[in-house]
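> Here is a sequence with its predicted model. Questions after.
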Amino acid sequence: MKKSIYILFLLFMVSVIQAQTLFEKGFYVDNIGNKVEGLIKNIDWKNNPTEFEFKYNENEESQIISINNAKEFVVDGKSKYIRAKVDIDRSSSITKDLSNNKLPVFKNETLFLKNIVEGKANLFLYEDNNLVRFFFSTDQLPIEQLVYKPFLITNDKVSYNIAYKQQILNNLKCDKITLRQIENLDYFSKDLISIFLEYNKCILGDDYINHSESSVKRKKININLRLGVSLNNISLNNSLNGFTTEFNKTIGFRIGSELEFVLPFNNNKWAILTEPTFNTFSSDSKNALTTTSVKYSSIDLGVGIRHYFFLPDKSKFYGNFSYNYAILTSGSIDFSNYAPELDISGNGNFSLGIGYKRNKFSIEILQSFNRSIISNYAFWGSDFSSTSLIVGYTIF
């Protein structure tokens, strides 16, 4: 059964990867100013790219366009990146790595900057793992970094260079923007987008572009109610006297509430999961010596990761991998005429699932791998695994 699950999972991964619609309409501008239209592989980049994949049409082979060969590229209705040679400060913001130098340490680099707001004043974003930097330009000023830098005053006291507020005050002059607004600005996308939009609206009316609105709207949290049945496999052994038994495969029931955090990149394809699940089952095993009975109820706390594969009809396949820790609510192993009963204990295991979701409904096959359900005895051992069929409904 487990081998079948592995094969099914591999076939699933191959088929859904092939079914992905990866390329979207867009264009890039080459070094001599030509606009080259075609299809761009939209990865919804978490980190600013240094290259992108492009093809002229669906039937053509794709090619890699590096930052050296494109002044800008656009995925229609989704994102715009421009090439710029800028001074960037890569000083760490992690407390243990801070220096006592309040001034930015600039290095000149050629980067693709994500254009967030486009108008008389432009706002750009650059991300590289934990590094987040904003840049801006105006019709009178080339692109420069908005400076924000934490630094150490003493070994345990941190202060902040917030020069970005002065930069905005000096260059975004409008009667509708107050000093108080600028003083209250945090170095976050939401705050900076808001002030740049307000400035452009003040100067240009509606003649500006808010590229942040073009991004796919992301619902960051889903709550899924999940009900299922499980086919459970249990074996028991004693290394001292050679006793072994396998219990009859039994059907158990599970109910859980899954909290799904959709990650804000890669087109909503990745999510972090956490799910408390109540499981219960019972089974018997008979041999010449004794009848063995097991009763088991637990709350499993699962944490894992999920990847979605979107289909053209707006439905999606997914695969997930989780670690689960069982908190025992009740359980024991009893022998009719052999030894005292054994207490069951909670332990952890891994699980692998594949599923399909359409609108708010989902169905999933979940393989939970072996874990021991008795661990407090020197000579007793056990294996417990299960295969579950789960139906889900997104309530939020």
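Noted; the coordinates are in hand. Numbering: from 1, shown residues only.
> rest of the way, CA atoms for contacts and neighbours
Noted.
> first to last residue in stretch 259-276, what's the distance?
Using Cα to Cα, to the nearest Å, one end of stretch 259-276 lies 9 Å from the other.
> Give me the contacts around that stretch.
For stretch 259-276, the external contacting residues (Cα atoms under 8 Å, 6 or more residues apart in numbering) are 43-46, 216, 218-224, 256-258, 299-310.
> Return the residues in contact with the closest residue to L342 other than its chain neighbours.
Leaving out its chain neighbours, the residue that sits closest to L342 by Cα to Cα, 6 or more residues apart in numbering is I333, at 5.0 Å. By Cα under 8 Å, 6+ apart, the residues touching I333 are 292-295, 341-344.
> Sitting in helices, which of the residues you listed do you find?
In helices, defined here by DSSP state H, there are no members of the contacts of I333.
> Generate a ChimeraX selection restricted to the buried entries among those.
Buried residues among these (16 or more other Cα atoms under 10 Å), as a ChimeraX selection:
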select :292,293,294,342,343,344
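> out of the contacts of I333, who's nearest F112?
I344 (57.2 Å; Cα to Cα).
> ok, now how distant is the closest one from I223?
I344 is 31 Å from I223, by Cα to Cα.
> buried stuff in the helix or strand harbouring E109?
Using DSSP states H and E, E109 falls within strand 106-118. Neighbour counts over strand 106-118 (16+ other Cα under 10 Å) mark 111-118 as buried.
> Leaving out the residues flanking it, which one is nearest to S92?
Nearest residue to S92 in three dimensions, chain neighbours excluded: L98, at 6.2 Å (Cα to Cα, 6+ apart).
> How many residues are close by that neighbour?
Neighbourhood size, L98 [other Cα atoms under 10 Å]: 17.
> so what's it up against?
Contacts of L98 (Cα under 8 Å, 6+ apart): 91-92, 150-152.
> in the stretch 51-200 of the chain, which spans are helices?
Assigned by DSSP state H, counting those that start in this stretch, the helices in the stretch 51-200 of the chain fall at 163-171, 179-183, 189-204.
> Let me know which of the ones you listed is the nearest to L22.
Of the helices of the stretch 51-200 of the chain, nearest to L22 by Cα to Cα is helix 189-204, at 26.9 Å.
> The closest one packs against which elements?
Applying 3 or more Cα pairs under 8 Å, 6 or more residues apart in numbering; DSSP states H and E, one finds that helix 189-204 contacts strand 106-118, strand 121-128.
> Please report the distance of N268 from E53.
Applying Cα to Cα, the value for N268 to E53 is 20 Å.
> then this one, side by side with the first:
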Amino acid sequence: MKIKLLFLLTIILSFNGYSQISFENGYYIDNNNQKINCLIKNLDWENNPTQFTYKLIENSKSNKKTIKSVKEFGIHNSLKYVRSAVNIDRTSKYVGELDNEKKAVFQEEELFLKVLVEGKSTLYSYVDSNLTRYFYSIGKSNIKQLVFKSYITPEYKVGVNNRFRNQLWNDLKCSDIKKNRVKNLKYRKSDLVNFFVAYNSCTNQEYINFEEKQKKDLFNLTIRPRLNSSSLASNYRNTNIENELGFGFGIEAEFILPFNKNKWSLLIEPTYQSFMVEKSNDGSLNDVDANYTSIEFQAGARHYLFLNDKSKIFINASLLVYDLISNDSQFDSLKIRTSYNVGFGFGLKYNDRYSIECRYQGHRPMLLSTDSDLDFEWASKYKTLSIIFGYSLF
């Protein structure tokens, strides 16, 4: 069983090279201010890029352009990056790496900045691993960083330089924007995007909110009934129960990670399952009665491989973090305890609504004991192969 599943997973993973992170209609502007329409490979960058891959036409060879040769590039109606030499403060946000200097410590760098809101006032972002900085410009003025810096005070406490609020209040004044709004601004994308949208609206200027254009469905709640084929082997009475059919029902909460074209997600799924059997073993006169009912709590990660606009293959791995066993669960007169367990699955999702998955929950240690003899436990192993049907509510 393990070899077959490993083989299938290997095939699916190998298909990843053909899965869609597609080339989309875009453009770039070179150092001679020439605009070239092309197809750009949209990687939905989590960190600001220093290069990108493009094709001049659909069937042509792909090439790369770097920050040295491109002033600007974008994907139509989706995203835009501009090259700029800016002063950036790279002070860490981690307490153990903070200095005692309240002022931002700038260094000049040439970067691709991502345009978040473009208008009379424009908001940009720069992300590099754990570093996030925001920049702004007004009209054709130079791009400046919105200053936010943590530091260690003389009292050995963490202080915060929120100069970005003064910058916005001084440079982006409008009658509809009150001082309290600026005073309560957080140095985060959602607050700053909303502020720049409000300012451009207040001044009756046309603007483009790229973040609004890129809004994605970042949460799915899916009901997941399933058919289980379970097996139990134990040294108790030489038990060997194979491929016993049962049913289960789960509710999966999926949190889509907002980068890399929505190809990664985190999962939490409570699942009701039951395993009930009455069966003779090896011609014995005694029957083995199994009644194992529980709510399993699993957490995991999923990776999508896009086939087309409506269909995508996925693979996932999960960890059984807790098993809430019903009080009625027992194996003959023995009480049941289980342990952590890892599962693997692969499946198909259609139209972001319907899905089917095959999941293998590997050998799980199941310990059997009586209430009067807890020092002795019968060793057992329990495993399940499931076919899971899914319907996403939203």
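Alright, I've got the coordinates. Here the structure is a predicted model, which means the values were calculated and not measured.
> And the TM-score between them?
Overlay of the two chains. TM-score (TM-score structural alignment, normalised by the length of the second structure): 0.90; 384 aligned residues with a Cα RMSD of 2.2 Å.
> can I get the contacts of L98 of the first structure in CSV with distance to S351 of the first structure and neighbour count?
Converted to CSV, the contacts of L98 of the first structure look like this (distance: Cα to Cα, whole Å; neighbours: other Cα atoms under 10 Å):
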residue, distance to S351 of the first structure, neighbour count
S91, 40, 19
S92, 37, 15
P150, 42, 22
F151, 44, 24
L152, 45, 18
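> which residue lines up with Q273 of the second structure in the first structure?
Using TM-score structural alignment, the equivalent of Q273 of the second structure in the first structure is N279.
> Tell me who's in contact with the nearest residue to that match once chain neighbours are set aside.
Spatial nearest neighbour of N279 of the first structure, chain neighbours left out: R254 (4.5 Å); criterion: Cα to Cα, 6+ apart. Shown in contact with R254 of the first structure (Cα under 8 Å, 6+ apart): 227-230, 277-280.
> Of those, which are reproduced in the second structure?
Mapping these onto the second structure (both residues aligned by TM-score structural alignment, their matches' Cα atoms under 8 Å) leaves 227-230, 277-280 still in contact.
> of the residues you listed, closest to S388 of the first structure?
Distance to S388 of the first structure across those (Cα to Cα) is lowest for S230, with 4.1 Å.
> give me the number of residues near the nearest residue to that closest one once chain neighbours are set aside?
Nearest non-adjacent residue to S230 of the first structure, counting by Cα to Cα, 6+ apart: S388, 4.1 Å away. A count of nearby residues for S388 of the first structure, using other Cα under 10 Å, gives 21.
> what do you get for H211 of the first structure?
H211 of the first structure is flanked by 18 other residues according to other Cα under 10 Å.
> Equivalent analysis for L257 of the second structure, please.
Using other Cα under 10 Å, the number of residues around L257 of the second structure comes to 16.
> when you align them, which residue in the second structure goes with N237 of the first structure?
Structural alignment (TM-score structural alignment) places N237 of the first structure against N235 in the second structure.
> Quick one: the strands in the stretch 251-394 of the second structure, in order.
Ranges of strands in the stretch 251-394 of the second structure, per DSSP state E, counting those that start in this stretch, are 264-280, 287-306, 311-325, 330-331, 334-338, 341-350, 354-370, 373-392.
> and of these, who's closest to Y156 of the second structure?
Checking those against Y156 of the second structure by Cα to Cα gives strand 264-280 as the closest, at 37.5 Å.
> what angle sits between that closest one and strand 311-325?
If you take axes from the mean of the first three to the mean of the last three Cα atoms, to 10 degrees, strand 264-280 of the second structure sits at 50 degrees to strand 311-325.
> Distance from strand 264-280 of the second structure to the middle of the chain?
The chain centroid and the centroid of strand 264-280 of the second structure are separated by 24 Å, computed with Cα atoms, centre = their mean, to the nearest Å.
> for stretch 160-168 of the second structure, same thing?
With Cα atoms, centre = their mean as the basis, the mean position of stretch 160-168 of the second structure lies at 31 Å from the chain mean.
> How about stretch 128-147 of the second structure?
For stretch 128-147 of the second structure, the separation from the chain centroid amounts to 26 Å (computed by Cα atoms, centre = their mean).
> try stretch 151-160 of the first structure
Remark: stretch 151-160 of the first structure is offset 33 Å from the chain centroid, using Cα atoms, centre = their mean.
> just stretch 187-206 of the first structure next, same as before
Its chain's C-alpha centre lies 29 Å from the corresponding centre of stretch 187-206 of the first structure when counted by Cα atoms, centre = their mean.
> Just the buried residues of the contacts of stretch 259-276 of the first structure.
The neighbour-count test (16+ other Cα under 10 Å) marks 44, 222-224, 256-258, 299-310 as buried among the contacts of stretch 259-276 of the first structure.
> In the first structure, what residue corresponds to N260 of the second structure?
Matched to the first structure by TM-score structural alignment, N260 of the second structure sits across from N266.
> hang on, the earlier thing: more neighbours, N268 and E53 of the first structure?
The neighbour count for N268 of the first structure versus E53, taken as other Cα under 10 Å, is higher for N268 (20 against 15).
> Just give me the neighbour total for L227 of the first structure.
Using other Cα under 10 Å, L227 of the first structure has 19 other residues around it.
> er, Y350 of the second structure I mean
Number of residues near Y350 of the second structure (other Cα under 10 Å) recorded here: 16.
> Tell me who's in contact with the residue nearest to it when sequence neighbours are not counted.
Spatially, and ignoring its direct neighbours in sequence, Y350 of the second structure is nearest to S311 (4.6 Å; Cα to Cα, 6+ apart). By Cα under 8 Å, 6+ apart, S311 of the second structure lies in contact with 348-352.
> re the thing from before, and the residue nearest to L342 of the first structure, what's its match in the second structure?
The equivalent of I333 of the first structure in the second structure is F331 (alignment by TM-score structural alignment).
> where's its match relative to S229 of the second structure, distance?
Distance check for F331 of the second structure against S229 of the second structure: by Cα to Cα, it reads 18 Å.
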